[in-house]
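K.L.:
build me a model from this:
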Amino acid sequence: MATILIVDDLKSTTDAVAQIVSANAHNPLTAASAEEAFALFKESDVDLVITDMKLPNKSGLDLLRQVREIDPMVPVIVMTAFGTVKNAVDAMKWGAFDYLTKPVSMVELEVKLDKALQQRSLLLNNQDLQLENNYLREEVHQQFSEIIGQSQEMQEVYSLVKRVAEARSPVLILGESGTGKELIAHAIHTNSDRSDKPFVKINCAALAEGILESELFGHEKGAFTNAIRRKPGRFEIAGAGTLFLDEIGEIAPSVQVKLLRVLQEKEFERVGGTETLSMRARIIAATNLDLEQQIASKQFREDLYYRLNVVSIQLPPLRRREEDIPILIAHFIAKYASELGKKIKAMSPAALKCLCNYTWPGNIRELENTIERAIVLTRNDQIDCEDLPIHIQQKNDLASDDSVDEEDLTKNMEDHEKKLIFKALLETRGNISKAAAKLNIKRTTLRYKMEKYDFLRYKFE
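P.N.:
Next up is the predicted model:
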């Protein structure tokens, strides 16, 4: 049960909102002024503030600033009318979680209340991320120091890695690009009895067929043009350690045949050589392709697949590890702030919300690149929404405006469209071209809808 502070000088409003809060099993506190609200906030453990912008003496914006100074982790939802545009803009600049237009819809209030409290929980979990990381690394997963994550999906991966590490069988790691397959391969090696021996990796997709064969098996002097001396291959270099074959699904059929023989016979020859060498390394392979589909299309050998797939580990995409996103963000902020020599204290709640709402098709690699970019670009001591790529901001804009079910479908759709347009105009300060781009509609279409909803009379500044 959360404690929610409701602020409005109209008792009818605070009573109505308090009734909805109570109906959702939360504890409401009410205040009629910013001063009274701030006093309650300081003496109570408040999880969410819902305040009118127009209050006697001090405004809702003043209260928002005071709340943010004491505890930036507490989300604030402001209530405003369409006519008070400047106040709404200022509230969003100062980090208001969201806004409600009067008269307040009960269903909309419930939806945004739930979202705000989820955000509060997320921020609280994020507050001591560095301590949590240290605990996880030192107490729970001492042998997985390079891997960040505490979600249930990753707990299952850790458990499987520990069991797999004790065996000597080949391992096939499956997962989308950017999910950390190499880190898992290295963790298997580190936790095995081969940890004091070489961990050798090769990206099979990065090399042409002839070069890949030479890199894997080595070559003799004179085996081909420019082969001026004998060169050991990765199998030879790995010795009794671990050989990690990344992007195994990309290798050519001729190399697949030779790799199959190595796995079956545990022996190989260098290119251009006759001496048979023993293969002692443990093989870990990884791919982001669907190998069964590759087999069906005759692009990957079925017998090689079964040789490699003795044990498989499926890595979850980042969109299924939502609770790990704040932890990864904190890790990358600490990493790149140090590397780039910038004093970044934190990430704003609005920016964190933006990143958590994004689906991350590029997974952890995309998140890491996004944080590095933000640290390079930011001029402040914290990362804000404007420091993030525009496509991530746009995805968040669309995700944050959920429509609600009502009997009048047409009215509901118009209300939803009206709020999307209004929010876009607020965030672009009335720049029609930028707002149209944010909404992914034509400028003329936006102009028409602004006339339809009587928005042309407002000054979005």
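
K.L.:
from now on I want contacts and neighbour counts done on CA atoms only, so please keep to that.
P.N.:
Fine.

K.L.:
quick one: distance of stretch 347-361 to the chain centre.
P.N.:
7 Å (C-alpha atoms, centre = their mean, to the nearest Å).

K.L.:
what strand or helix carries I327?
P.N.:
helix 325-340 (DSSP states H and E).

K.L.:
now do that helix: everything it contacts.
P.N.:
122, 126, 129-130, 133, 148-149, 318, 343-344, 346, 352, 356, 367-368, 371-372, 375-376 (C-alpha atoms under 8 Å, 6 or more residues apart in numbering).

K.L.:
I'd like the structure of this one too, to check against the first:
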Amino acid sequence: MEKEIQKILIIDDDEDVLFAAKMLLKKHVKEVLIEKDPRKIPFLLNQSSYDVILLDMNFSQDTTSGKEGIYWLEQIKERDPSAVVILITAYGDVETAVSALKKGATDFVLKPWQNEKLIATIHAAAQLKNSYNQVNRLQQEKQQLEESIDAPFKSIIGESKALRNVFTIIDKVAATDANILILGENGTGKELIARALHKKSRRKDKSFVSVDMGALTDSLFESELFGHKKGAFTDAKIDRAGRFEIADQGTIFLDEIGNLSAALQAKLLNVLQSRTVTRLGSNEAIPFDTRLICATNEDIHSMVAKGNFRQDLLYRINTVEIHLPALRDRIEDIPLLANHFLEIYAAKYKKDNMKIDTSALRLLQKYPWPGNIRELQHAIERAIIMSDHSSLQSDDFFFLNNKGPVKDNHDNMEDSFNLDDVEKQTIQKAIQIHGGNISKAAEELGLTRASLYRRISKYDIS
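P.N.:
Below is the predicted model:
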């Protein structure tokens, strides 16, 4: 079954030709746009995309050579290399046709045309355009998949009651299209839960697209999420689909959504309500159908109460909430996680048959793990690298004992259980351990540099 042709653009300075073509094609195409003036081509390409472009080769300035048509063909292909262009002329010859095809034309027809032949040519060209779109989408999905493969670990490890409660919720909601909000501290595995929801959903064979909202500046927000047209800004060298387009029919995961400014919250809400995106530099609304999963380590309900997060946006994203337990609240899972990471990093660093001593496991279960699973993962990797033995001992985790609470000049937070205090202490420790090197501290904490800088500002860490 042929896919319906959505939109065709016809450019010819002869109004009779435009009218005749439109009358013929409107039965076969959803929307037919006509234009007399080829100088409007750049504007028209910025406004929308077209399945097929029919372009006259001879305009009033040059009625016989075809050079003007070839010039505009080159302009179209420069702006949109995947554009499918059929050239039409009353003065066709083999040499002109070959020249046009070499410069990127898809086909070449003479006028007066045969109606059946023109319709068949347009359907073939539209199928080619659809193939281009599919290849482009597959390339972008492949890139997203390759990025996903680099995720720190691929499965959810644990048998604690707290984690089993999370699994129960996943089983209930995964098959639905309900919007999910995942709440939990840094390092608790929010993206893993999002991936589990996707894998158990009806969209599992489509893309899972992850976006770190905390790493997006205001200037990059729209380009990354909604896409852009070539020339929309200085570095926009080609047309680019946004993350919502790439995630069409699949799942989009917006991490650290609590970090969005008020202005960006409004833009996101508008897109979620309309279920369409408009690329930067274009006025064309592009519909999308994607499952939305969001996550944050912030107390988002408190943020709403303080006016820092839109209540209507919160209603939109949290049809169902999933609360992830901190690692200190599921200590029975620590041996399972530790052995999981041991297997991974022992293989990576070619230290076969390594084990973890019982005394070391007891130490790991007593440590509060302010960085949660991500901190445990890094601790196991570091211990394996530094150990000279076939079994990890308590002494191999000496660096955990050295991470005493950091005292600032005003408050002693040593015994504080406030999550903000714990996060502030952890950040201060990481920065101190790495001698003020923000890049290394961010890597140790499992954060981006941008995310770490925001937290340094939030907690006024000097």
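
K.L.:
buried ones among the contacts of helix 325-340 of the first structure?
P.N.:
122, 126, 129, 133, 148-149, 318, 344, 346, 352, 356, 367-368, 371-372, 375 (16 or more other C-alpha atoms under 10 Å).

K.L.:
pull the most distant pair out of these.
P.N.:
Farthest pair in those (C-alpha to C-alpha) is L318 and I344. Separation: 24.1 Å.

K.L.:
in the stretch 201-350 of the second structure, which spans are helices?
P.N.:
218-226, 243-246, 262-274, 300-305, 311-317, 334-348 (DSSP state H, counting those that start in this stretch).

K.L.:
mind checking those helices for the one nearest to A20 of the second structure?
P.N.:
helix 243-246 (35.4 Å).

K.L.:
compared with the first structure, how much does the closest one deviate?
P.N.:
On superposition with the first structure, the mean distance recorded for helix 243-246 of the second structure (mean C-alpha distance after the TM-score superposition for the first structure) is 0.3 Å.

K.L.:
same for that helix, what does it pack against?
P.N.:
helix 115-149, strand 208-212, helix 218-226 (3 or more C-alpha pairs under 8 Å, 6 or more residues apart in numbering; DSSP states H and E).

K.L.:
mind redoing it with 10 Å?
P.N.:
Packing contacts for helix 243-246 of the second structure, counted by 3 or more C-alpha pairs under 10 Å, 6 or more residues apart in numbering; DSSP states H and E, involve helix 115-149, strand 208-212, helix 218-226, strand 227-228, strand 251-255, strand 276-278, strand 285-287.

K.L.:
so for R310 of the second structure, which of the ones you listed sits nearest?
P.N.:
Nearest of those (C-alpha to C-alpha): strand 251-255, 16.0 Å.

K.L.:
counterpart of that closest one in the first structure, which residues?
P.N.:
Taking TM-score structural alignment as the measure, the first structure aligns residues 242-246 with strand 251-255 of the second structure.

K.L.:
just stretch 97-107 of the second structure next, same as before
P.N.:
Stretch 97-107 of the second structure maps onto no residues of the first structure, going by TM-score structural alignment.

K.L.:
ends of that stretch, what's the gap?
P.N.:
End-to-end distance for stretch 97-107 of the second structure, by C-alpha to C-alpha, to the nearest Å: 8 Å.

K.L.:
excluding its backbone neighbours, what's nearest L363 of the second structure?
P.N.:
S394 (6.6 Å; C-alpha to C-alpha, 6 or more residues apart in numbering).

K.L.:
and for A232 of the second structure?
P.N.:
G281 (4.6 Å).

K.L.:
OK, contacts around the aligned residue in the first structure for the one you found?
P.N.:
Taking TM-score structural alignment, G281 of the second structure has G272 as its aligned residue in the first structure. By C-alpha atoms under 10 Å, 6 or more residues apart in numbering, the contact set of G272 of the first structure is S214, G218, H219, E220, K221, G222, A223, F224, R230.
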